[in-house]
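>>> Structure for this input, please:
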Amino acid sequence: MKKLLPLACAAFVSNACISNALAVTVHTELVLLADVSGSVNQIEYDLQKTGYVNAFQSSEVVSAIASVGSIAVTYVEWSGKNQQAQLVNWSMISNAQEASNFASAINNTSRSFYNMTAPGSAITYATNLFGTETGGSSNGFESNFQIIDISGDGLKNNGQNVGSATSNALSQGVDKINGLPIGNATIANYYGDQIVAGEGAFYMSAYQFADIEDSLVKKLAGEITGTTPEGANTPTPAAAPPADVAAVPVPAAAWLFGSAMTGLALVGRRRNTHKSES
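Next up is the predicted model:
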């Protein structure tokens, strides 16, 4: 009977377990979220895509990958709440040729959307792409670090609450959400306050689309090596929830305690009043 038990157990091994056993181990899994909402015109779209292409062919990024051994990366375009497209599937990169192949794959993509701006929905979509580390089906890779890298040139006007999306991403296993805000200080501050999350997370500003390539090279190299690049901003945690995050209701027990203390104070005040009257 004991001899048959392992065979019986083996018969119930799930596909997920088999997938985990076959998963390739890399240092970092990285989801690239590229904003293609309506505020990104065709010239800006081309500059952004070219920035990603050239960044993965740069010596800085290739050297960063070599220093950690290997990474797995996927390229996603996003716009409105139900508009996310994984245009380049998960790809392992461990050398210059594989990095160049990934860059070519990005270069061969076509624009997916041209609509609203829903960064929260994009972050949720990205969270589910990591596979077993965030509670989903295997994506073929396992890693020490799972990082979301999101670019954008506008504020949320559609889709999921950003604060909820970032909080859920971290609770599900994402290590960092780093940002590439494109534009003025308002956009940069929005990314710093509401999107960037996780220990050691940062954002690297590009003041115009022509600056994306330089910012991306520094940003990707820092993400891969686990360092904060020169010129990056590391936001400090806010004392109060950001505007897009619903305030946490006071627990019932705390409310009852507060009510009880208020009642005791009133009783004491009445006793003192009676003493003074007598």
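
>>> rest of the way, CA atoms for contacts and neighbours
Fine.

>>> which residues touch the closest residue to Met204 other than its chain neighbours?
Spatial nearest neighbour of Met204, excluding adjacent residues (CA to CA, 6 or more residues apart in numbering): Ala232 at 4.7 Å. Applying CA atoms under 8 Å, 6 or more residues apart in numbering, we find Ala232 in contact with Phe202, Tyr203, Met204, Ser205, Lys219.

>>> Apply 7 Å and report the result again.
Phe202, Tyr203, Met204 (CA atoms under 7 Å, 6 or more residues apart in numbering).

>>> closest to Pro119 among the residues you listed?
For those, the closest approach to Pro119 (CA to CA) belongs to Tyr203, at 14.7 Å.

>>> now the other sequence, so there's something to compare against:
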Amino acid sequence: MLCLQSLSVSICLLAVAALPAAGEDHIEVDAAIVFAVDSSTSIDPERADRQRIGHAEALRSREVITAITSGPAGCIAITYFEWSSVGSLRTILPWQLVCNEAQARAAAQTIEDYGDTGHGRSRGGRTSISFAIDAASLSLRAWSGKATRTVIDISVNGTNNDGLPVEISRRQALAEGHVINAITLDRAEEGVTDDLAGYLHEAVIGGPGAFVLMTNNPADYARALRRKLALEISGLALPADATTAVYVR
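The predicted structure follows:
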């Protein structure tokens, strides 16, 4: 099921997120992870492909599949949506239970097939990171399973310029027990900040072991995504020698 961005977040997310993963009530997983992916006007086709293909490749990677199957529960739950300004959201992958390679590959294929390509779409808008966090929190709240860790993953190339101050949304998400991590598509937002990772560290990420990864090209982004997702699934801290890590809480 795809939720068109013209729908309000409450209708869109509750229509899909209230469904338990794999159709089972009270399933237990090692991590429930929301991929919240920027689709604002500044996301051109190259950046759109970087996010779409990067997430798909991360889910297919041996590193991530091993992390999934090695956990105490041996399963994770994931959902993937694209966002921009307040009220602009499209769910690409509703909550999906992933316990093996076949399920990981199926989820990856859905993201690759239906995610934003940057071509021929009626999307765009400003960048409301606060809206993305609120939508992710709502999705986690509506999901019926149990997770050892609940994680909001923000992929973005700009600062919050629409909706609530992002600190308000972050505070609420952290109060609900979620960890917020972030990955950048660029080092800086031209004309706004020359240190996007530093901004995300100060205003966006939070929770035990939260971190920002900074990337500038497709290869770096895909590699960083794999490492980030494997760590989030396993619950391990980012290693001290992680050269792609800019800031860790």
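
>>> And the residue nearest to Met204 of structure 1, how close does it get to Gly179 of structure 1?
The spacing between Ala232 of structure 1 and Gly179 of structure 1, counted by CA to CA, to the nearest Å, is 10 Å.

>>> who touches both of those two?
Residues touching both Ala232 of structure 1 and Gly179 (CA under 7 Å, 6+ apart) are Phe202, Tyr203, Met204.

>>> Spell out the secondary structure type for the most centrally placed residue in structure 2.
Centroid-nearest residue in structure 2: Phe35, 2.1 Å away (criterion: CA atoms, centre = their mean). Put simply, Phe35 of structure 2 is strand when judged by DSSP: H, G, I helix; E, B strand; the rest coil.

>>> That one and Asp153 touch, don't they?
Yes: at 5.0 Å, Phe35 of structure 2 and Asp153 qualify as touching, with contact defined as CA atoms under 7 Å.

>>> Residue in structure 1 paired with His55 of structure 2?
With TM-score structural alignment as the criterion, His55 of structure 2 lines up with Tyr52 in structure 1.

>>> hang on, its match in a helix?
Yes: per three-state DSSP, Tyr52 of structure 1 lies within a helix segment.

>>> so what's it up against?
Glu213.

>>> what residue of structure 1 matches up with Leu231 of structure 2?
Matched to structure 1 by TM-score structural alignment, Leu231 of structure 2 sits across from Gly222.

>>> And the helices in structure 2?
Using DSSP state H, the helices of structure 2 run over residues 9-17, 45-60, 62-70, 101-114, 129-142, 166-175, 196-203, 218-234.

>>> just those helices: most buried one?
Comparing the helices of structure 2 by mean neighbour count (mean count of other CA atoms under 10 Å), helix 129-142 comes out on top with a mean of 24.

>>> Between helix 166-175 and that helix, find me the angle.
Comparing the axes of helix 129-142 of structure 2 and helix 166-175 via axes from the mean of the first three to the mean of the last three CA atoms, to 10 degrees yields an angle of 20 degrees.

>>> how much space between Asp214 of structure 1 and Asn89 of structure 1?
With CA to CA as the criterion, Asp214 of structure 1 and Asn89 of structure 1 are 24 Å apart.

>>> nope, Leu5 of structure 1 is what I was after
Per CA to CA, Leu5 of structure 1 is found 40 Å from Asn89 of structure 1.

>>> Does Tyr80 of structure 2 touch Asp38 like I think?
No: at 11.0 Å, Tyr80 of structure 2 does not count as touching Asp38 under the criterion of CA under 7 Å.

>>> More neighbours: those two, which one.
Set Tyr80 of structure 2 next to Asp38 and count neighbours by other CA atoms under 10 Å: Asp38 wins out with 30 against 23.

>>> can you pull the contacts of that one?
Asp38 of structure 2 makes contact with Glu82, Trp83, Ser84, Ser155, Val156, according to CA under 7 Å, 6+ apart.

>>> how about a cut-off of 6 Å?
Taking CA atoms under 6 Å, 6 or more residues apart in numbering, we find Asp38 of structure 2 in contact with Glu82, Trp83, Ser155, Val156.

>>> aligned partner of it in structure 1?
Alignment note (TM-score structural alignment): Asp38 of structure 2 maps to Asp35 of structure 1.

>>> how about Gly51 of structure 1, what does it touch?
Contacts for Gly51 of structure 1 were tallied using CA under 6 Å, 6+ apart; they are Ile212, Glu213.

>>> distance of the residue in structure 2 that Ile65 of structure 1 lines up against from Ala106 of structure 2?
Aligned by TM-score structural alignment, Ile65 of structure 1 pairs with Ile68 of structure 2. Taking CA to CA as the measure, Ile68 of structure 2 falls 15 Å from Ala106 of structure 2.

>>> Could you do Val151 of structure 2 as well?
Separation of Val151 of structure 2 from Ala106 of structure 2 (CA to CA): 21 Å.

>>> same question, Thr66 of structure 2
Taking CA to CA as the measure, Thr66 of structure 2 falls 16 Å from Ala106 of structure 2.

>>> How about Lys218 of structure 1: what's its closest non-neighbour residue?
The shortest distance from Lys218 of structure 1 to any non-neighbouring residue, by CA to CA, 6+ apart, is to Pro229 (6.0 Å).

>>> Please tell me I have it right and that neighbour contacts Gly222.
Yes: counting by CA atoms under 6 Å, Gly222 is a contact partner of Pro229 of structure 1 at 5.3 Å.
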